[in-house]
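Generate coordinates for the sequence data below:
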Amino acid sequence: PAAPAAAHAPAPRPQAEGAEPVVELDHVNFAYPNGGATVDDLQMRVYPGELVGIVGQNGAGKTTLTKLLNGLLRPASGTVRIAGIDTKGVPTSTIAAHCATLFQNPDRQICKGTVLEEVAFGLTLHGMPEPEARQKAAAVAERFGLPLDESPFSLSRGQRQMVALASVVVLDPDVVLLDEPTSGLDYRECMTVMETVREMAGRGCAVIMVCHDMEVVSDFAQRLVVMANGRILARGEASQVFADDDLMAAAYVEPPQVIALSKELARDVDPAFANISEVSQVVDLVEEMVRRG
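Here you go, the predicted structure:
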């Protein structure tokens, strides 16, 4: 049987000590008017500095969950709070001031004529004077190696995703939602995106990532929320969740290959390999064993 959805404490990060959760879902329910996927009794807390992965098959309710968080949907019952704000009674723009979204397709959020204008757009929407917004946007765009005066639509798919990411980073939000952030990217672009996201979490941003690439999830997410059929089946540290065969089967999730490798090594070589979820950890342990002889 799937593991129970247990309560979870703040991540062991300096930003989270004594902090209130920046994302709260309390007994949230939602159903689309014309049928389709529903979500039932969602309960979740995310704290500053956490990087949380949402996993589950298509139709599990992951996208509906993210739309409830960024205000594109409002709960039929229950409460969603972002940075202490109940989303039910405020405009989407108020939620957007605290919660930024990086969509799977960057073209859905790009609308300006130049990279500089695009990266600065969110800042001006939130009331920052244009000269200051352009100065801040230029610094962020240049960090990603983006050409300031070119049209975003003249750039490659990967570069357009970087433009969209820069537009999120520049806002310095309390919460960032990532919808398949590495889709369509090559390895270098994928690592640039994910390292940037990890830096944002390190500065205290709460990051919630929906991703089908379990290798990326395993490498970057500290904690997982597992969904199936509109419900949260379980949550916990990534290594423990991926190691639960019954839970993975119930959610129709294929764990990363390194999880199967660590299980076999724990069984056949040394129990110390148990619960390892990153290739680098396997390498480090092997090197340590070689040094010990």
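
C-alpha from now on. contacts and neighbour counts both.
Fine.

Do you have the strands of the protein handy? List them.
Per DSSP state E, the chain has strands spanning 23-31, 38-46, 51-55, 77-82, 85-86, 99-102, 175-179, 206-210, 223-228, 231-237. These are given in chain order.

Those strands: which one's closest to Val217?
Go through the strands of the chain one by one with CA to CA and the one that ends up closest to Val217 is strand 51-55, at 6.3 Å.

So which residues make contact with the closest one?
Contacts made with strand 51-55 from outside it, assessed by CA atoms under 8 Å, 6 or more residues apart in numbering, are listed as 46, 62, 198, 201, 206-212, 217, 220-227, 253.

right, and Glu118 touches Cys111 too?
Yes - contact criterion CA atoms under 8 Å: Glu118 and Cys111 qualify, at 6.9 Å.

who has more neighbours, those two?
The residue with the greater number of neighbours, taking Glu118 and Cys111 and applying other CA atoms under 10 Å, is Glu118; the counts read 24 against 14.

Tell me how far that one lies from Ile85.
The spacing between Glu118 and Ile85, counted by CA to CA, to the nearest Å, is 27 Å.

next one: Ala201
21 Å.

between these two, who's got more neighbours?
Relative neighbour count places Ala201 above the other of Ala201 and Ile85, with 22 against 17, counting by other CA under 10 Å.

Now do the contacts for that one.
Each residue near Ala201 by CA under 8 Å, 6+ apart is listed here: Pro48, Gly49, Glu50, Leu51, Val207.

try Ala31
Ala37, Thr38, Val39, Ala76.

follow-up on the earlier one: can I get the contacts of Ala201 in CSV including neighbour count?
What follows is the contacts of Ala201, written out as CSV (neighbours: other CA atoms under 10 Å):
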residue, neighbour count
Pro48, 27
Gly49, 27
Glu50, 27
Leu51, 26
Val207, 26
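
now the other sequence, so there's something to compare against:
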Amino acid sequence: MIVVENLHFAYNGREVLRGIDLTMGKEILALVGPNGSGKTTLAKHLNGLLKPLRGSVLVDGLDTREHTVAELSGKVGYVFQNPEHMFFEESVFEEVAFGPKNLGLDDKEIEERVRWALQAVGLEGFEERTPYSLSGGEKQRLAIACVLAMKPKYLILDEPTTGLDLKAERSVVEVIKSLRESGHGILLITHDMDLVLELAERVVLLDDGRKAFDGPVEEFFELELEEYSLELPELLELARGLGVGFVRSVEELMEVLR
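Okay, the predicted model is just below:
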């Protein structure tokens, strides 16, 4: 369990997180809000990249102020918005192996972790490819594999489908679903309300550094999203126009209409 209590943080004297309380377990938790609301700042506290000005962040009982990012990497993995910023090795295999090598694991364990992580994201057979030769969706999945190889319990995915075409986006979505089924807790930072509708079990909405909402995805979509510069998914607009309640997919809508 990740437990955030009364978290405050400031950049250059300007407070950007103002008393955040949050818990997260084995779930897909969508973290949403307008630009500048504090989403990424909050997420960077969960793996120790940032330390609280006031308050605390505990990851399975570990106080992030007392542990390094390297120590916390086995608990919380962070996949940044631009995966290319994570790459610097010459092959996919070496890229995924980098983290486990830094843990001091033996060669057999490293290879097993690399093979397992690549299989988990559907990149078996890509071991000798250079990361920069991959497509956008493949790069995103490689970034996830690099984090998975550290065997974290929780994953932070920052705008994981931004800039991807539909096929690549679907491949990443399927990886996220698979990770959830395998028992990972996933923090999904996104502006894509369609992604929230499809994947999220719970939504936390930040506004001006404060928590404006924390609850089930169905209740989240009852809010006036325009107030937070967010848009209602077209599927829900259609469902409401047809007098149908909350649905999460076209298939579910068609079933209700039948």
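
Work out the TM-score between the chains.
For these two chains in superposition, a TM-score of 0.93 is obtained (TM-score structural alignment, normalised by the length of structure 2); 256 aligned residues with a CA RMSD of 1.7 Å.

still on that earlier bit, overlap between the contacts of Ala201 of structure 1 and structure 2?
Contacts retained in structure 2 from the contacts of Ala201 of structure 1 (both residues aligned by TM-score structural alignment, their matches' CA atoms under 8 Å), given in the numbering of the listed structure: Pro48, Glu50, Leu51, Val207.

Double-check the second one against Met200; I have them as touching.
No - contact criterion CA under 8 Å: Glu50 of structure 1 and Met200 do not qualify, at 9.7 Å.

Okay, helices next: where are they in the stretch 101-250 of structure 2?
Taking DSSP state H, counting those that start in this stretch, the helices of the stretch 101-250 of structure 2 run over residues 107-120, 136-148, 166-181, 193-199, 217-220, 234-241, 250-257.

now for these, which one comes closest to Ala43 of structure 2?
Among the helices of the stretch 101-250 of structure 2, the nearest to Ala43 of structure 2 by CA to CA is helix 136-148 (15.3 Å).

Mean distance between that closest one and structure 1 after superposition?
Here helix 136-148 of structure 2 is compared with structure 1 after superposition; its mean distance to the aligned residues, by mean CA distance after the TM-score superposition for structure 1, is 1.8 Å.

Could you list the residues in contact with that helix?
Surrounding helix 136-148 of structure 2, the residues in contact under the criterion CA under 8 Å, 6+ apart are 77-79, 83-84, 86, 92, 95-99, 114, 117-118, 120-123, 131-132, 160, 163-165, 168-169, 171-172, 175.

now with 6 Å?
When contacts are defined by CA atoms under 6 Å, 6 or more residues apart in numbering, helix 136-148 of structure 2 is touched by residues Gly77, Pro83, Val96, Ala117, Leu118, Val121, Ala168.

What of stretch 124-136 of structure 1?
Residues from elsewhere that reach stretch 124-136 of structure 1 (CA under 6 Å, 6+ apart): Ala120, Leu123.

Could you list which residues are in contact with the aligned residue in structure 2 for Glu180 of structure 1?
Here Glu180 of structure 1 is matched to Glu159 in structure 2, going by TM-score structural alignment. Taking CA under 6 Å, 6+ apart as the criterion, Glu159 of structure 2 is in contact with Gln81, Ile189, Thr190.

swap the cut-off to 8 Å and go again
Glu159 of structure 2 is in contact with Phe80, Gln81, Leu188, Ile189, Thr190, His191, counting by CA under 8 Å, 6+ apart.

Hmm, the second one is touching Leu164, no?
No - here Gln81 of structure 2 does not reach Leu164: they are 11.6 Å apart, not a contact under CA under 8 Å.

who has more neighbours, those two?
When Gln81 of structure 2 and Leu164 are compared on other CA under 10 Å, the one with more neighbours turns out to be Gln81, at 19 against 15.

Translate the more buried one into the numbering of structure 1.
Taking TM-score structural alignment, Gln81 of structure 2 has Gln104 as its aligned residue in structure 1.

Hmm, Pro181 and that match touching each other?
Yes - the pair Gln104 of structure 1 / Pro181 is scored as a contact, 5.7 Å apart, by CA under 8 Å.

and the counterpart of Arg198 of structure 1 in structure 2, how many residues sit next to it?
In structure 2, the position corresponding to Arg198 of structure 1 is occupied by Lys177, as judged by TM-score structural alignment. Around Lys177 of structure 2 sit 15 other residues, with neighbours defined as other CA under 10 Å.

do the same with the one 4 residues further on
Here the count is done by other CA under 10 Å, and Glu181 of structure 2 has 12 residues near it.

hang on, the earlier thing: could I get the contacts of Glu159 of structure 2 as a markdown table with distance to Gly245 of structure 2?
Output for the contacts of Glu159 of structure 2, formatted as a markdown table (distance: CA to CA, whole Å):
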| residue | distance to Gly245 of structure 2 |
| --- | --- |
| Phe80 | 35 |
| Gln81 | 33 |
| Leu188 | 25 |
| Ile189 | 26 |
| Thr190 | 24 |
| His191 | 23 |
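
Now do the same for Met162 of structure 1: its match in structure 2.
Per TM-score structural alignment, Met162 of structure 1 is aligned with Arg141.

now do Ile259 of structure 1
For Ile259 of structure 1, the residue aligned by TM-score structural alignment is Leu236.

do the same with Pro33 of structure 1
Residue-level alignment of Pro33 of structure 1 against structure 2, with TM-score structural alignment as criterion, gives Asn12.

excluding its backbone neighbours, what's nearest the counterpart of Val204 of structure 2 in structure 1?
Correspondence of Val204 of structure 2 to structure 1, assessed by TM-score structural alignment: Val225. Distances taken as CA to CA, 6 or more residues apart in numbering place Arg235 nearest to Val225 of structure 1, at 4.4 Å, with adjacent residues excluded.

what does Gly183 of structure 2 give?
Lys26 (6.3 Å).

Quick one: residues contacting the one you found.
Counting by CA under 8 Å, 6+ apart, Lys26 of structure 2 has contacts Met1, Tyr154, Arg180, Gly183, His184, Gly185, Ile186.
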